[in-house]
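*Asks:* sequence plus predicted model, see below.
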Amino acid sequence: MRTKKWTEEYDVVIIGSGFAGLAAAIEAKEKGADVVVIEKMRTPGGNSAISGGLFAVAGSPLQTRDGIVDSPDLMHQDMLNAGMNLNHPELAQVVADQSLSALHWSIENLAVQYKENLNHLGGHSVPRTYTTKSGSGSGIIQPMLSKCRQLEIPIKIKTRLNRMISGANDRIEGIEVQSDYHFPHEQSGITQHIRAKKAVVLATGGFGSDVKFRLIQDPRLNNNIDTTNHKGATAEGLIAALEVGATPLQLCWIQLGPWASLDEKGWGVGSLFTLLAGFPYGIMVDAKTGKRFVNEMSDRRLRTDAMLLKDRAPVAIVDSQGVKYATTLDKCLKRGVVQAFDSIEELAKSNMIPEASLIETVRNYNMYLGHGCDTEFEKSLPKDLKPLTTPPYYSIRLLPKVHYCMGGIRINSKAQVLSVSEGLPIPGLYAAGEVTGGIHGASRLGSNSIVECIVFGRIAGVNAVAENENV
């Protein structure tokens, strides 16, 4: 698949304009390389821009301020526990070890602004999650785009990857693209060839919106299952890497988000409500029984499995004390995703929950808080957690949605893509972000995606520049 007719030439060619791709672009440019970013959609950012802006960091300044004892090793162990030890431990360790430096880089080099409180997400041993002031991933993407403009890094939108172009010794010399591409019309655009004199960095994200491809991996995930991903989260970047010999890794491990709302499409505004308020500061019950059925702070896989069992109708409930942590509350109420009630009885009636059973569930939960231990499900209890006694009470109906692909292509700790034949690096090819596999194992912890993308995006950018030039 070699070509001699190059439309354009750069030192480093980056495919994808989310957290990983832009981190790689910034690092490569600051190391002196001539860089280009290609993006198939009309606007840059992808899933990164619409994410919740949650950033897990071990040993952060906010943890020190709040007296929280944490370490990269503890974060690493949490990742392995959630991942059922299917993680490639050396990759997970890189993320944990470099989480703090990634945070400082985002603040000092990009001027990203974060809120002054930490969040405790399910599966994490301690509160370690930062949240952008904007309450979304755009709070990082926009500063990244500003940095790219400052560094004069071109971002070619509406440019779709067709294939990788290999040369001597199977080295990746560049890519074939469709410019002026109109998603999702595969035949649109003009074919061009972009040369990468040093390396290509693949950062195309996951395939959560690619029903055809995800059905191959998990036949249960058909059109009836919604996704939080944007429409462009498809598999062509992953497939292009497989075509040049990359190793597929754990592709069937596809995560559903347990916090998504039944009453809206996609990520919406309800997901952050549940993540930041409903689960940590409230309870989740089955509307058919009024009973809790899982630890609301367990990892995503455990909660999703429990929600889908026995045709349950999950509802998260929180009171006015816990709801103050919900950054999207006003939008949720306006759109009818969340409803407010003056009493538990009114909430039960509106959600068709057995009233007596729900009252008993809330009473038992409040008793557990008073004793400082959830003896029913062993939920971790934050220090500022208060009993569910202060109206108004808020409810959100939940439905798991396809959210994240733990599997992808295999990389090493240098972000080099490894071949399926010999397990050696494919010359001239790097990857970072959700298109890679092995970091999270069977289940990714919430807020571990942004840090992974930035850590390995930066690694890929630096090492791509150091790649031996093969002219």
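*Replies:* Right, received. Where do you want to start?

*Asks:* switch to C-alpha atoms for all contacts and neighbour counts from now on
*Replies:* OK.

*Asks:* and the longest helix anywhere in the chain, how far from the chain's centre?
*Replies:* For the chain, the helix that runs over the most residues, judged by DSSP state H, is helix 448-466. What separates the centre of helix 448-466 from the centre of its chain is 15 Å, taken as C-alpha atoms, centre = their mean, to the nearest Å.

*Asks:* off-centre distance for stretch 164-184?
*Replies:* Distance of stretch 164-184 from the chain centroid (C-alpha atoms, centre = their mean) equals 26 Å.

*Asks:* and for that stretch, what are the contacting residues?
*Replies:* Contacts made with stretch 164-184 from outside it, assessed by C-alpha atoms under 8 Å, 6 or more residues apart in numbering, are listed as 1-3, 13, 40-41, 157-163, 188-200, 232, 240-241, 244, 426-429.

*Asks:* what residues of the longest helix of the chain count as buried?
*Replies:* By neighbour count, with 16 or more other C-alpha atoms under 10 Å as the criterion, the buried positions of helix 448-466 are 448-465.

*Asks:* before we move on, back to that, mind checking which of the contacts of stretch 164-184 are in strands?
*Replies:* With DSSP state E as the criterion, strands contain 13, 160-163, 190-200, 426-429 from among these.

*Asks:* and the comparison structure, right after this:
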Amino acid sequence: MRSCDRLGAKKMLTRNRIYPPAGETVDVVVVGAGGAGLAAAIEAAESGARVVLLEKNDAPGGSTAWSIGSVSASQTPHQRAQGIADTPEAHWEDMPGFAGDLADRDNDALRRILCDAMPDTFQWLLDSGIRFMGPMPEPPHRVPRMHNVLPNSRSFIYHLVRRARRCGVDIRVRARVTELVLEQDGVRGVLVECGGSAARRIDARGGVILAAGDFTNSPELKARFMGPQEAKVDAVNPTATGDGQRMAERCGARILNGDLALGPEIRFIAPAKENFVRRLPPWRSLAAVMQWSMKHLPDAILRPFLMKFLTTALAPALALFEDGALLVNTRGERFGDETDRPAYRLPDQPDGIGYIVIDGRIAERYSRWPHFISTAPGVAYAYLADYRRNRPDVYREAATIDGLAAMTGMDAGALGASIAGAAGPNALARAPFIALGPVRAVFVHSEGGLRVDEQHRVIDAGGQPIAGLFAAGSTGQGGLLLKGHGHHLAWAFASGRRAGRLATMAAKRTSGSETRAETA
């Protein structure tokens, strides 16, 4: 049976399903309390809607809370303070430079919406209490547009949750939406399980907004759109399981660009305990102090602080492998050419982890510019000494190969054979010998979102809007390509706000129709 036939059959079965009666009816239901869902809920509530925001996890956050926290925008106060003249039009023109050969798969109309919405959306974030450093340059942007949140990405969630509660959003956690209620006239509401209780129906007059993130941790969807090897790779956000995409497909929706993703890429395992930078409270006063410090304190004082962040959050540079670094598994065995997509092979190794092995020659090379272990564009660069100081849990150094094997638990014979087998001008021969790791393969985010129109309504296989169903953020990416730092979060906030307003307008139209019917 063809894919479209299967979806049509699912849609018919869903339409014929008998649902329980609604336990409550509100104006707007938002599924997912990450950046997009919070923005949608706030905008809907501030537009006069009664809003329920449902989050399956123990607390709001989603992938936004896992992010580095950059937002790209034009015409910001930060740009003006630096004398930078910029426009949404220029931003729109520059974004295809990130997409490269994939630019013809982009959704130009949604890209226009994103760029046009960001000046006001950035100010909206500032008005919510969120503070940024920047803007930072990132070619092919013609001017600096990347703004990095202070003190960390949890600031988004902290301030937006407070704003949501102030405007009356009903936030419910441990509330897993299991199904969309689809009747002949469209999506009427959701079925939700709260704390293990039986599914309860909540209807929405204006519509349901799906803002449940991407499917980077759904083996089923990754296998279908990317391939069986990609299906083995975990995600940075373990709860990004494509719930919104799956539920919408049962209603006839389509996923676009499901084969595109950031990853798999190699990343160091997270520290057992978060460092103090990730634990910093997202207070506005603290962010203001940090903002002042970024402008006025010398790099010698700022750099150690930034390194605490960089060595926790970022990936090792692949240039290490071009300079002779080896990737071995926990037994010390090399398992392929390190310059040929090594992250794809890591999941097949014991425990899915490996180690990057270097010698004294590479260690000396990666101790200064322009050779760095990790970077956040425009912010700072982390060298080998930064990892030795800030991440002793992923840094092992020994005078001999046997000594390094003993420190990491590898087989000395296997590690020695791996190093000996990589002969050539970049062979590892000079003490000391260093192992960086464990490292693992992860997906950071995927581009596979539901097809939506310019009003963020979910579109079915026949090209028609599914009544009562909206999508925002990664769930409603609609074919838009968001390469480059800061565009995924920008789309989350911009699309979430717009979807919230549009769903509220639909709720008011429905309420008006019901009032007129009662009067008649």
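*Replies:* That came through, no problem. No experiment lies behind these values; they were computed from the predicted model shown.

*Asks:* fetch the TM-score of the aligned pair.
*Replies:* TM-score for the superposed pair, counting by TM-score structural alignment, normalised by the length of structure 1: 0.73. Supporting figures: 404 aligned residues with a C-alpha RMSD of 4.3 Å.

*Asks:* among the ones in strands among the contacts of stretch 164-184 of structure 1, which ones are buried?
*Replies:* In these, burial by neighbour count holds for 13, 160-163, 191-200, 426-429, counting by 16+ other C-alpha under 10 Å.

*Asks:* what residue in structure 2 is paired with Ser413 of structure 1?
*Replies:* Ser413 of structure 1 maps onto Glu454 in structure 2, with residues paired by TM-score structural alignment.

*Asks:* might one say that that match is in contact with Arg111?
*Replies:* No: between Glu454 of structure 2 and Arg111 there is no contact, the gap being 10.2 Å when judged by C-alpha atoms under 8 Å.

*Asks:* more neighbours, the two?
*Replies:* Ranked by neighbour count (other C-alpha atoms under 10 Å), Glu454 of structure 2 and Arg111 place Arg111 first, with 22 against 14.

*Asks:* and that one? What does it align with in structure 1?
*Replies:* Counting by TM-score structural alignment, Arg111 of structure 2 corresponds to Ala92 in structure 1.

*Asks:* Three-state assignment for Thr29 of structure 1, please.
*Replies:* Just to correct that, residue 29 of structure 1 is Lys rather than Thr. At Lys29 of structure 1, secondary structure determined by DSSP: H, G, I helix; E, B strand; the rest coil is helix.

*Asks:* with Val177 of structure 1 instead?
*Replies:* Under three-state DSSP, the three-state class of Val177 of structure 1 is strand.

*Asks:* ok, now Ile84 of structure 2?
*Replies:* Three-state call for Ile84 of structure 2 (three-state DSSP): coil.

*Asks:* chain neighbours aside, what residue packs nearest to it?
*Replies:* Nearest residue to Ile84 of structure 2, sequence neighbours excluded (C-alpha to C-alpha, 6 or more residues apart in numbering): Val143, at 7.3 Å.

*Asks:* in contact with Ala175 of structure 2, which residues?
*Replies:* Ala175 of structure 2 sits next to Leu54, Glu55, Lys56, Asn57, Val192, Glu193, Cys194, Gly195 when contact means C-alpha under 8 Å, 6+ apart.

*Asks:* of those residues, buried ones?
*Replies:* Neighbour-count burial within these applies to Leu54, Glu55, Lys56, Asn57, Val192, Glu193, Cys194; the criterion is 16+ other C-alpha under 10 Å.

*Asks:* where along the stretch 51-200 of structure 1 do the strands fall?
*Replies:* Here the stretch 51-200 of structure 1 has its strands, by DSSP state E, counting those that start in this stretch, at 54-56, 129-131, 155-156, 160-166, 172-179, 190-202.

*Asks:* that should have said the stretch 351-471 of structure 1, apologies.
*Replies:* Listed in chain order, the strands of the stretch 351-471 of structure 1 (DSSP E, counting those that start in this stretch) span residues 393-397, 401-405, 408-409, 416-418, 425-431.

*Asks:* same thing with the stretch 251-400 of structure 2?
*Replies:* Ranges of strands in the stretch 251-400 of structure 2, per DSSP E, counting those that start in this stretch, are 255-256, 261-262, 265-268, 326-329, 353-358, 374-376, 380-382, 395-398.

*Asks:* looking at those strands, spot the one closest to Val233 of structure 2.
*Replies:* Among the strands of the stretch 251-400 of structure 2, strand 265-268 comes nearest to Val233 of structure 2, with 9.4 Å by C-alpha to C-alpha.
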